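Q: kindly return the folded structure for what I paste below:
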Amino acid sequence: MAAAPADAGPQKPKRKVDEGPKLAREETFALVQSWTQEHKAEIEEQGGWQCEKKLIGTFRSLPATRSSAVPDVSAAIAQSLGELLGPKPAKEPVAKVPKPTADAKGKATEAPVPDMFKEGFLAHLHKPGENPQIDQRFKEEHLRATGGKVVTRFPPEPSGSLHIGHCKAIAINFGYAQYHRGICYLRFDDTNPAAEEGAHFDAILSTIRWLGYEPYQITYSSDHFQRLYELAQQLIKKGKAYTCSCTPEQVKFNRGGEERPTRIACEHRDKPPQLCLDEFEGMRLGKYKKGEVTLRMKQDLENPNPQMWDLMAYRIVDEPHHRTGSDWRIYPTYDFTHCLCDSFENISHSLCTTEFIAARESYEWLCDELEIYKPRQSEYGRLSLQGTITSKRKINKLVDLGHVMSWSDPRLYTVDALRRRGVPPGAILDFVNEIGVTSAISTISLARFEQAIRAYLEVNTPRLMMVLEPVRLTLTNVPDDYVVMCEKPLHPKNPALGKNTVPFAKHVYIDRSDFRSEDSPDYFRLAPGKSVGLLNAPHTVKCTSFKTDASTGQVVEILCKLENSGPFVKSKAYIQWVADHEPSGSPVRISETRVFHALFKSDNPAGAPNFLDEVKPNSLEVFQSALIETGFLDVAQTELAKAKADAEKRTSAVSQGQHDRSSAGAPEAEASQLYGYESIRFQGMRTAYFAVDYDSDLVLDASKPSKIILNRIVSLKADSGKNS
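A: Next up is the predicted model:
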């Protein structure tokens, strides 16, 4: 019998169907033995016994053995490999990957996840002291001041609400310092008094603390106004800065830009330093009006980098400052202030987004010209979510035109909006860690963000029965006073969350979506003549009839029989329910349940000619009659008390030391920054995850009325209709 040709070996040809007679077992064994002997070296190279399964597919595709029975081929290969390679090695037990569980505190415990500080961009940053200096003395002074620790900063401008992209920046700057046992400053870049509002200072600190971080010290760029002014004078004396009276149009023309690669030196560029010093002092004393004179750095007009084309260092802003009042009429620009404040605070790692890559050269130029310690700037890609808007101007338009309620509308992706929606801070940090940190701009689908929220809530959120659109179900074969108390876990996989006892009575409510007036073979919930299970109830129920509203035709009551006789039969489907039993305080009635959907039609509304054309008309659904099981009030009280205790403990531990180090007038750390009604989160079983809105008037006493407003955090499963 001829052996299979050698060239038919490792390349698996396309298989053809052959329904001819089966090859005899003896012939199969002979063919396999001959072929394996010929390809012994190749088999050993590919792992020997490890390619056993692959060889079965190979022989089933060869013309000579295609008609062999699969068991014969398998047995022949095992025998031939045994003769060639010796006995098959014992199979090593495969370690099982642990499934997510919960510890006693309800926190997720699972297989190791990627750590953005151990891999990728952040894992390859320089060590403190490795950033180059023009004088070794600066390095030595820096390391003495910091003790060789990592020192970072988060430097927001207090002119608006923070958004999801800022959460990544906070996690990187505070998290990197925390990971390396260093420190992170919160520095307010308060150099534009015309745009700053006092409320934003408190809101920014609140956001940072809500995300789980505590600043080592709260500082302000304005702390350094006098020192910055003196350094500007020093730069003028060196001939590296000059006062300029050009209009913005003249400056733009001289800089050339992309239209004209050759720059034209400003006519004021070579003014004597003393004249520039006098005019700079005149700017400070109010001798000039806004825009008449600026101070510009004398950089390198031949450099291809626009950030080296004589950037502005100071401008006139004749507005009172929130901290310095009317002491100053001139204010330093970001390009002048940022690097110098980093130097003053001995920042070891100046971490920012990639739009500042070009600014790194001017950052280093200024530090070197002034002969001071030079931090190292490193840039990572910013985070953007598809289908969202974060522009302050555009969000203001959405609010003004009534498309959203406010800056904290849960359809937005400001931090205030995410918090109000009920998104846990831990879920945001998990999401940032999951996507990692690279130098590429991250534009992530909303579906991926929502899945991260879902995964976080899955493990540690209590589960309650809830019906969004209730319809009454009456058990016709039990007495009016029938009631059975049913014990149910608040989480089937997290016993630490405890249990709840709910009444099962003659009248219960189910969700309208769980009933059909006409049955179908592929439908397993309630319909006439059909039985269904009620979660945690002792028996199934069978629909015998239903009643409708004469004017609307809508089902208003479902009549059922409690199947409490005979052997228990497990139902194909189980649905949630809430009893109508006033003595037990059931149901808990919800004043308003808000279900939020994507605000925009497209993935990139910001890129549309008119982003307002992308607004969806029906992105908010409101349900007025939702019901929840009686355990809700206990869960609310427990979650709120737990959040308050954690907040007070954290605040007590940090406020005193932070207050001693921080600048005068810095916002205080307060427990109220860390929790609110949004801390009350639960899963409405088979419905969605919800949180209590801050517009609620929650009375944690079942005998007294409450105004309860719920916001949907996220659905239980990804919505196939979402943009992704």
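
Q: when you work out contacts or count neighbours from here on, use the C-alpha atoms and nothing else.
A: Will do.

Q: Three-state assignment for the spatially most central residue of the chain, please.
A: With distances taken as CA atoms, centre = their mean, residue 428 lies nearest the centre of the chain, 3.4 Å away. Here residue 428 is recorded as helix under DSSP: H, G, I helix; E, B strand; the rest coil.

Q: does it touch residue 453 like I think?
A: Yes. Contact criterion CA atoms under 8 Å: residue 428 and residue 453 qualify, at 7.3 Å.

Q: and the closest residue to residue 266 other than its chain neighbours, what is it in contact with?
A: Nearest residue to residue 266, sequence neighbours excluded (CA to CA, 6 or more residues apart in numbering): residue 254, at 6.8 Å. Contacts for residue 254 (CA atoms under 8 Å, 6 or more residues apart in numbering) come out as 263, 264, 265, 266.

Q: now, of those residues, which are buried?
A: 263, 265, 266 (16 or more other CA atoms under 10 Å).

Q: tabulate these in a markdown table, adding columns for distance to residue 350 and secondary structure.
A: Shown next, in a markdown table, are those (distance: CA to CA, whole Å; DSSP: H, G, I helix; E, B strand; the rest coil):
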| residue | distance to residue 350 | secondary structure |
| --- | --- | --- |
| 263 | 30 | coil |
| 265 | 32 | coil |
| 266 | 32 | coil |
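
Q: between the residues you listed, which is nearest residue 587?
A: Residue 587 lies nearest to residue 263 out of the buried ones among the contacts of residue 254, by CA to CA, at 74.7 Å.

Q: helices of the stretch 301-450 of the chain, start to end?
A: Using DSSP state H, counting those that start in this stretch, the helices found in the stretch 301-450 of the chain span residues 334-344, 359-369, 392-400, 415-421, 425-435, 446-460.

Q: most packed of these?
A: Ranked by mean neighbour count under mean count of other CA atoms under 10 Å, the helices of the stretch 301-450 of the chain are led by helix 415-421, which reaches a mean of 24.

Q: now find how far off-centre it is within its chain.
A: How far helix 415-421 lies from its chain's middle: 12 Å, per CA atoms, centre = their mean, to the nearest Å.

Q: please name every helix or strand in contact with it.
A: strand 709-715 (3 or more CA pairs under 8 Å, 6 or more residues apart in numbering; DSSP states H and E).

Q: A helix includes residue 501, no?
A: No. Going by three-state DSSP, the assignment for residue 501 is strand, not a helix.

Q: what about the closest residue to it other than its chain neighbours, which SS state?
A: Of all residues not flanking residue 501 in the chain, residue 487 sits nearest, at 4.4 Å (CA to CA, 6+ apart). Following three-state DSSP, residue 487 is assigned to strand.

Q: got it, and residue 484?
A: Per three-state DSSP, residue 484 ends up strand.

Q: quick one: it and residue 507 touch, right?
A: No. With contact defined as CA under 8 Å, residue 484 and residue 507 do not form a contacting pair (11.8 Å).

Q: let's see this one next to it:
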Amino acid sequence: MSAEETSRPTNFIRNIVIDDLDSGKHSTVVTRFPPEPNGHLHIGHAKSICLNFGLAAEFGGGTHLRFDDTNPLKESEDFARAILADVSWLGFEWKELRHASDYFEQLYDYAVHLIRNGKAYVEELSAEQIREYRGTLTEPGRDSPWRDRPAEESLDLFDRMRAGEFEDGRYVLRARIDMSSPNINLRDPVIYRIRNAPHHRTGDAWHIYPMYDWAHGISDAIEGITHSLCTLEFEDHRPLYDWFLDNIPAPCHPQQIEFARGNLDYTVMSKRRLRQLVEEGHVNGWDDPRMPTLSGLRRRGYTPESIRAFWNEMGVSKSESIIDMGVLENALRNDLNVRAPRSMAVLDPVKVVLTNYPEGEEEWLEAPVHPQDESMGTRQVALSRKIWIERADFMEDPPRKYFRLKPGGEVRLRHAFIIRCDDVIKDADGTVRELHCTFDPESRSGLPGASRKVKGTIHWVSAAHGVRAEVRQYDRLFSVPNPLGDKSRDFLEFLNPDSLEVIPDAVVEPEVARGEPGDFYQFERTGYFVHDSEDSRPGSPVLNRAVTLRDTWARLRKAGG
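A: Purely as a prediction, here's the structure:
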């Protein structure tokens, strides 16, 4: 192993790969990522993607993207295209694009091989009866009355199942292994079931479809996969994976290795429950920015670099855990902090009139695009007699140590000068309509008075130049860390009613309004925002808050809130 290899972060899977290469067991590394095209990928899948693609690339191998398309009732080409887009967006390239359906004929032939060798039979028990005969974790199963069906009879029925002679559920094909095995997965598992439904790739060619456990290992073997990396729920399935490959003339025998899934708090990572959220209208589609799907995270403003950095930091182990959402958010902050251009936006505007600023005049101030990166240059900030500030940056009767604007008080306008509040104009209901202020011309940058200190600095946008924008502020999708933890309650009861706040009349700087979908910014003092990929248009911006400047949830926990 080279010095470069030893300096990289390691884990038990990487060590296995290194040992296999050093011993000559394998001359290359071939991994696979096998999603089922029945929904969008989520942040947990990204862990597997980064592991499979990253590991193979590190050692000069390749990764197959293989769709596990064995259930025509739930799968579609739309989901397949979304998966391809997600993997590409994360920054990975597959060596080959494969489908389990590419191997339907071979999988069928291997099933015939089992039947002929007395290791599979056609079953007539119903699904409920099969469960009953299977036993429990503490009680052995019982042999099916069809377990000793003659091979020729099973071959005939299996062929007719394929031809579409029978209705769904009439028969299944089971492997003949051991009904008394302590591993319940080895108690004659079903390997084929009847599905009289068209497949999105093979059409009406098939009326029987393989189960995942049957298709998975054999597809690995056909493709010459060296290391088949799975999450921990498949650890008890590994003896079945090995049994199938040991009992057919497989071209090779890949090694299955299990690792812990990636779980986050305040969300759910079950594709079935994510589908429920979408289909029942609790969210606005698979790419809703509150969803943990990669399409949702992308739309919210997450970058592929931040997600890769997050999973690299979390590492790979066999210990299940739930990760604090704040860790993922910090990965995004760290990424955007070094490359997001700065701008100013006012989300809840109140007007300020600079009474001593000449009527009808304007000027353009120079401000850095990024305060820590001079190579990004400067930007022009428009200033006029009327400006917008945040309503929260003014208080008529403030508490002690309030350092923003108040009657008779002074603050500095970011990149501009110091202003003093002289008068407060209110509507009939007492709401502040506008503030009349004077500015200190000597407090401009570069003038003698620029060194005069005030304790507060606030952001603002020129009323004459600012553009109205819709801003969407997203929060946790659920109100509790583990929505599935209380089995006595429906997880939907824990949906956070405040997970989305729409601000229809925010004001942004002109260059922000000219942005394209996917462009992101740090709005000074506010957070990181991105143009919505679906709804934002130049001149009519819709901006999603990707993440706050600080972890507000951590502060709330510390304060006991």
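
Q: how about a markdown table for the buried ones among the contacts of residue 254 of the first structure, with distance to residue 182 of the first structure added?
A: A markdown table is the format used below for those (distance: CA to CA, whole Å):
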| residue | distance to residue 182 of the first structure |
| --- | --- |
| 263 | 44 |
| 265 | 45 |
| 266 | 45 |
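
Q: wait, which of those is closest to residue 80 of the first structure?
A: Using CA to CA, these come closest to residue 80 of the first structure at residue 263, 79.0 Å.

Q: residue in the second structure matching the closest one?
A: In the second structure, residue 263 of the first structure lines up with residue 141, judged by TM-score structural alignment.

Q: and that match, how close does it get to residue 94 of the second structure?
A: The gap separating residue 141 of the second structure from residue 94 of the second structure is 42 Å, by CA to CA, to the nearest Å.

Q: which residue numbers in the first structure go with the lengthiest helix in the second structure?
A: In the second structure, ranked by residue count with DSSP state H as the criterion, the top helix is helix 43-58. In the comparison with the first structure, helix 43-58 of the second structure aligns to the range 164-179 (TM-score structural alignment).

Q: pretty sure residue 706 of the first structure contacts residue 697?
A: Yes. Between residue 706 of the first structure and residue 697 there is a contact under CA under 8 Å: 5.8 Å.

Q: and the two? Which one has more around it.
A: Set residue 706 of the first structure next to residue 697 and count neighbours by other CA atoms under 10 Å: residue 706 wins out with 17 against 14.

Q: roughly how far apart are that one and residue 698 of the first structure?
A: 5 Å.

Q: over to residue 332 of the first structure?
A: 48 Å.

Q: hey, where'd the helices end up in the stretch 401-550 of the second structure?
A: Listed in chain order, the helices of the stretch 401-550 of the second structure (DSSP H, counting those that start in this stretch) span 510-513.

Q: residue 113 of the second structure: neighbouring residues, count only.
A: For residue 113 of the second structure, using other CA under 10 Å, the count is 17.

Q: over to the one 10 residues further on?
A: Summarising burial for residue 123 of the second structure: neighbours were counted as other CA under 10 Å, giving 24.

Q: residue 695 of the first structure now?
A: Residues lying near residue 695 of the first structure (other CA under 10 Å) number 12.

Q: hang on, isn't it packed against residue 711?
A: No. The criterion here is CA under 8 Å, and residue 695 of the first structure misses it with residue 711 at 10.6 Å.

Q: quick one on the thing from earlier: list the buried ones in the match of helix 43-58 of the second structure?
A: 164-178.

Q: re the thing from before, which one's more surrounded, residue 484 and residue 507 of the first structure?
A: More neighbours surround residue 507 than the other of residue 484 of the first structure and residue 507, with 22 against 14 (other CA under 10 Å).

Q: residue in the second structure paired with that one?
A: Per TM-score structural alignment, residue 507 of the first structure is aligned with residue 386.

Q: isn't that match right up against residue 349?
A: No. Counting by CA under 8 Å, residue 386 of the second structure does not reach residue 349; the two are 11.9 Å apart.

Q: what comes up buried for the helix or strand hosting residue 42 of the first structure?
A: Taking DSSP states H and E as the definition, one finds residue 42 of the first structure inside helix 40-45. Using 16+ other CA under 10 Å as the burial criterion, the residues of helix 40-45 of the first structure that qualify are residue 43.

Q: the helix or strand immediately after it in the chain aligns to what range in the second structure?
A: Once helix 40-45 of the first structure ends, the next helix or strand along the chain (criterion: DSSP H and E) is helix 52-61. Taking TM-score structural alignment as the measure, the second structure aligns no residues with helix 52-61 of the first structure.

Q: which other helices and strands contact helix 52-61 of the first structure?
A: So helix 52-61 of the first structure, by 3+ CA pairs under 8 Å, 6+ apart, packs with helix 70-85.

Q: could you find the counterpart of residue 227 of the second structure in the first structure?
A: By TM-score structural alignment, residue 227 of the second structure lines up with residue 349.

Q: repeat that for residue 406 of the second structure.
A: In the first structure, residue 406 of the second structure lands on residue 527 (TM-score structural alignment).

Q: same deal with residue 87 of the second structure?
A: With TM-score structural alignment as the criterion, residue 87 of the second structure pairs with residue 208.

Q: residue 602 of the first structure contacts residue 616, correct?
A: No. Assessed by CA under 8 Å, residue 602 of the first structure is found out of contact with residue 616, at 9.4 Å.

Q: those two: which has the busier surroundings?
A: residue 602 (20 against 15).

Q: counterpart of that one over in the second structure?
A: Under the alignment (TM-score structural alignment), residue 602 of the first structure maps onto residue 480.

Q: residues contacting that match?
A: Neighbours of residue 480 of the second structure in contact, by CA under 8 Å, 6+ apart: 266, 494.

Q: sorry, back to before: between residue 332 and residue 698 of the first structure, which one's more packed in?
A: Taking other CA under 10 Å, residue 332 of the first structure and residue 698 do not tie; residue 332 has more neighbours (24 against 19).

Q: the more buried one -> the second structure?
A: Per TM-score structural alignment, residue 332 of the first structure is aligned with residue 210.

Q: apart from its chain neighbours, what residue comes closest to its match?
A: Closest to residue 210 of the second structure by CA to CA, 6+ apart is residue 192, at 4.5 Å.
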